[in-house]
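Engineer: coordinates only, no sequence provided:
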């Protein structure tokens, strides 16, 4: 049973979706609303709602509606990116139609282990390039993935050493006191 506090389902127009994609790209360009892991910080949905209201007067798109649409777009984008990735064979990208192309059997087998990809075969996804700019770095994929053996973050080559001019205070107070009671 639906809660009465929920907004009615929003049917996105092409203009609204294009405005959302454009606004997302502007947020990425502006900086300041992304965390170190390339995901958006709190408050970005309200900012997007304001941007959408400015771009498309009369559009009644709320932050929760935007959140729902972004989750859908992100899920579709990552599914397509996985199918286009170097470790996946049998899929092609039709740049003219902006869709994934594959034999039906290959696609159906893929969907068994990747249910988020359901319905994406031959389905146009015109904003793939823009969304790769927005979502492309929020998770490691393909050739950029490193195992713990590949990571060289502890390699000191190329770094100059420095002398610490202070002695660290290592005199810590105990966090708890042992209370052993002796029973006579």
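Structural biologist: Sure, I can see it. Just so it is clear, the structure is predicted and the values come from calculations on it, not from any experiment. Numbering: from 1, shown residues only.
Engineer: okay, CA-based contacts and neighbour counts for the rest of this
Structural biologist: Noted.
Engineer: where along the chain do the strands fall?
Structural biologist: Shown for the chain, the strands assigned by DSSP state E span residues 91-94, 99-102.
Engineer: what's the lengthiest helix in the chain packed up against?
Structural biologist: If you go by DSSP state H, the chain has its longest helix at helix 63-84. Packed against helix 63-84, as judged by 3 or more Cα pairs under 8 Å, 6 or more residues apart in numbering; DSSP states H and E, are the following elements: helix 44-55, strand 91-94, helix 128-135.
Engineer: just give me how far it sits from the chain centre.
Structural biologist: Taking the mean of its C-alpha atoms, helix 63-84 sits 8 Å from the chain's own mean (Cα atoms, centre = their mean, to the nearest Å).
Engineer: stretch 82-96 now?
Structural biologist: Between the centre of stretch 82-96 and the centre of its chain there are 20 Å (Cα atoms, centre = their mean).
Engineer: how long is it end to end?
Structural biologist: In terms of Cα to Cα, to the nearest Å, the two terminal residues of stretch 82-96 are separated by 19 Å.
Engineer: list the buried residues for that stretch?
Structural biologist: Within stretch 82-96, the residues that qualify as buried by neighbour count (16 or more other Cα atoms under 10 Å) are 82, 83, 84, 91, 93.
Engineer: and these as CSV, adding distance to residue 67?
Structural biologist: As requested, the buried residues of stretch 82-96 are arranged in CSV below (distance: Cα to Cα, whole Å):
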residue, distance to residue 67
82, 22
83, 24
84, 25
91, 29
93, 27
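Engineer: so which residues make contact with stretch 29-44?
Structural biologist: With Cα atoms under 8 Å, 6 or more residues apart in numbering as the test, stretch 29-44 has contacts from 27, 28, 137, 138.
Engineer: by neighbours, which of those residues wins?
Structural biologist: Each of the contacts of stretch 29-44 was scored for neighbours by other Cα atoms under 10 Å, and residue 27 scores highest at 19 neighbours.
Engineer: OK, contacts around it?
Structural biologist: Taking Cα under 8 Å, 6+ apart as the definition, contacts of residue 27 comprise residue 33.
Engineer: how close does it get to residue 142?
Structural biologist: Between residue 27 and residue 142 the distance, using Cα to Cα, works out to 26 Å.
Engineer: try residue 5
Structural biologist: Noted for residue 5: a distance of 42 Å to residue 142, by Cα to Cα.
Engineer: kindly report the same for residue 49.
Structural biologist: In this structure, residue 49 and residue 142 are separated by 33 Å, where distance is defined by Cα to Cα.
Engineer: structure two is appended below for comparative analysis:
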């Protein structure tokens, strides 16, 4: 995946994101959603700042919460475009591998006009599961985020208009009579189709990210206070954490058993992500 560059807030400089850094950010914030701490209006500033601190620690960068927010907008536009391409009249959808499928004739016809769409068609979509978790429920509204108080996953009006104009007809397949069909009278119908994403909410998102994570979320809803007997042993086995951190996080899980059970059910690498996120929030600067 190519490196991505975005403007920094009000500066003229650019922040270059590597594939590894984007992966870390998306995984980190998807885990925040999985833990139930994301609000209905998106991520709070504390979530973005904690993600920046964790990323800086891992990659020795100097990211800010504002840069995390801006990079999220880049991925929200990707997710919006993917959802539009999934609605091409000739497109299929491979749910297991996250692939928008087109037969050879339709693919060649579409890509000939929309060359930039080739990276989204007939190949696995990188980080689709994480994007679905982070943006899935917000995308159903068709409104794209403009600031930290607006729902995440909503694209700027200017960007949406430009992509609609470049995309042409709603199905993306050009015919000799398409010039009339792509008039302004047909635009409202295309935009209205975005709202059909309402069925692709968080329930489907959690299903797509994998059996382990979905099971963790389901387990988190249990009302009892029981915790696995070897939970503390699992915490001690995680590399890179001090004894004080282990004790502190264990006391937190005991006080919040529903989170403790969800943590226990996670795969090994996700346990590390959850633990690291908690420590960066509670012990900033360490």
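Structural biologist: All right, it came through fine. On a predicted model such as this, the values are computed, not experimentally measured, just so you know.
Engineer: neighbours of residue 253 of the second structure, just the number please.
Structural biologist: For residue 253 of the second structure, the tally of surrounding residues (other Cα under 10 Å) stands at 20.
Engineer: what about the residue nearest to it when sequence neighbours are not counted, distance to residue 216 of the second structure?
Structural biologist: By the measure of Cα to Cα, 6 or more residues apart in numbering, the closest residue to residue 253 of the second structure outside its immediate chain neighbours is residue 260, 4.6 Å from it. When distances are taken as Cα to Cα, residue 260 of the second structure and residue 216 of the second structure turn out to be 10 Å apart.
Engineer: do the same with residue 79 of the second structure
Structural biologist: 25 Å.
Engineer: what do we get in the first structure for residue 55 of the second structure?
Structural biologist: Across the two structures, residue 55 of the second structure finds its equivalent in residue 52 of the first structure, going by TM-score structural alignment.
Engineer: which ones are touching its match?
Structural biologist: The contact partners of residue 52 of the first structure, taken as Cα under 8 Å, 6+ apart, are 16, 19, 20, 23, 59, 61.
Engineer: just give me the match in the second structure for the second one.
Structural biologist: Per TM-score structural alignment, the equivalent position to residue 19 of the first structure in the second structure is residue 24.
Engineer: burial count for its match?
Structural biologist: Neighbouring residues of residue 24 of the second structure were enumerated by other Cα under 10 Å; the total is 18.
Engineer: quick check: the gap between the closest residue to it other than its chain neighbours and residue 101 of the second structure.
Structural biologist: Among residues not flanking residue 24 of the second structure along the chain, residue 55 sits closest, at 7.1 Å (Cα to Cα, 6+ apart). In this structure, residue 55 of the second structure and residue 101 of the second structure are 34 Å apart, going by Cα to Cα.
Engineer: ok, now residue 278 of the second structure?
Structural biologist: With distances taken as Cα to Cα, residue 278 of the second structure is found 40 Å from residue 101 of the second structure.
Engineer: more crowded one of the two?
Structural biologist: residue 101 (21 against 17).
Engineer: surely the more buried one touches residue 92?
Structural biologist: Yes. Using Cα atoms under 8 Å as the test, residue 101 of the second structure is close enough to residue 92 to be in contact (4.8 Å).
Engineer: any idea how far residue 17 of the first structure is from residue 62 of the first structure?
Structural biologist: As for residue 17 of the first structure, its distance to residue 62 of the first structure is 13 Å (criterion: Cα to Cα).
Engineer: residue 41 of the first structure too?
Structural biologist: 17 Å.
Engineer: between the two, who's got more neighbours?
Structural biologist: The neighbour count for residue 41 of the first structure versus residue 62, taken as other Cα under 10 Å, is higher for residue 62 (17 against 12).
Engineer: counterpart of that one in the second structure?
Structural biologist: Counting by TM-score structural alignment, residue 62 of the first structure lines up with residue 64 in the second structure.
Engineer: check contacts around that match.
Structural biologist: Contact partners of residue 64 of the second structure, counting by Cα under 8 Å, 6+ apart, are 48, 49, 52, 53.
Engineer: and it, how close does it get to residue 29 of the second structure?
Structural biologist: Using Cα to Cα, residue 64 of the second structure is found at 15 Å from residue 29 of the second structure.
Engineer: next: residue 76 of the second structure.
Structural biologist: In this structure, residue 76 of the second structure lies at 13 Å from residue 29 of the second structure, with Cα to Cα as the measure.
Engineer: same deal with residue 80 of the second structure?
Structural biologist: The value you get for residue 80 of the second structure to residue 29 of the second structure, if Cα to Cα is used, is 18 Å.
Engineer: over to residue 42 of the second structure?
Structural biologist: Taking Cα to Cα as the criterion, residue 42 of the second structure is separated from residue 29 of the second structure by 11 Å.
Engineer: what about those two, which has more around it?
Structural biologist: Here residue 42 of the second structure and residue 29 are compared on neighbour count by other Cα under 10 Å; more neighbours surround residue 29, at 25 against 22.
Engineer: I figured that one hits residue 51, correct?
Structural biologist: Yes. A contact is recorded between residue 29 of the second structure and residue 51 when judged using Cα under 8 Å, the distance being 7.2 Å.
Engineer: what number of residues lie near residue 57 of the second structure?
Structural biologist: Here the number of neighbours of residue 57 of the second structure (other Cα under 10 Å) works out to 15.
Engineer: give the contact list for it.
Structural biologist: For residue 57 of the second structure, no residue counts as a contact, taking Cα under 8 Å, 6+ apart as the criterion.
Engineer: return the distance of it relative to residue 43 of the second structure.
Structural biologist: Taking Cα to Cα as the measure, residue 57 of the second structure and residue 43 of the second structure are separated by 20 Å.
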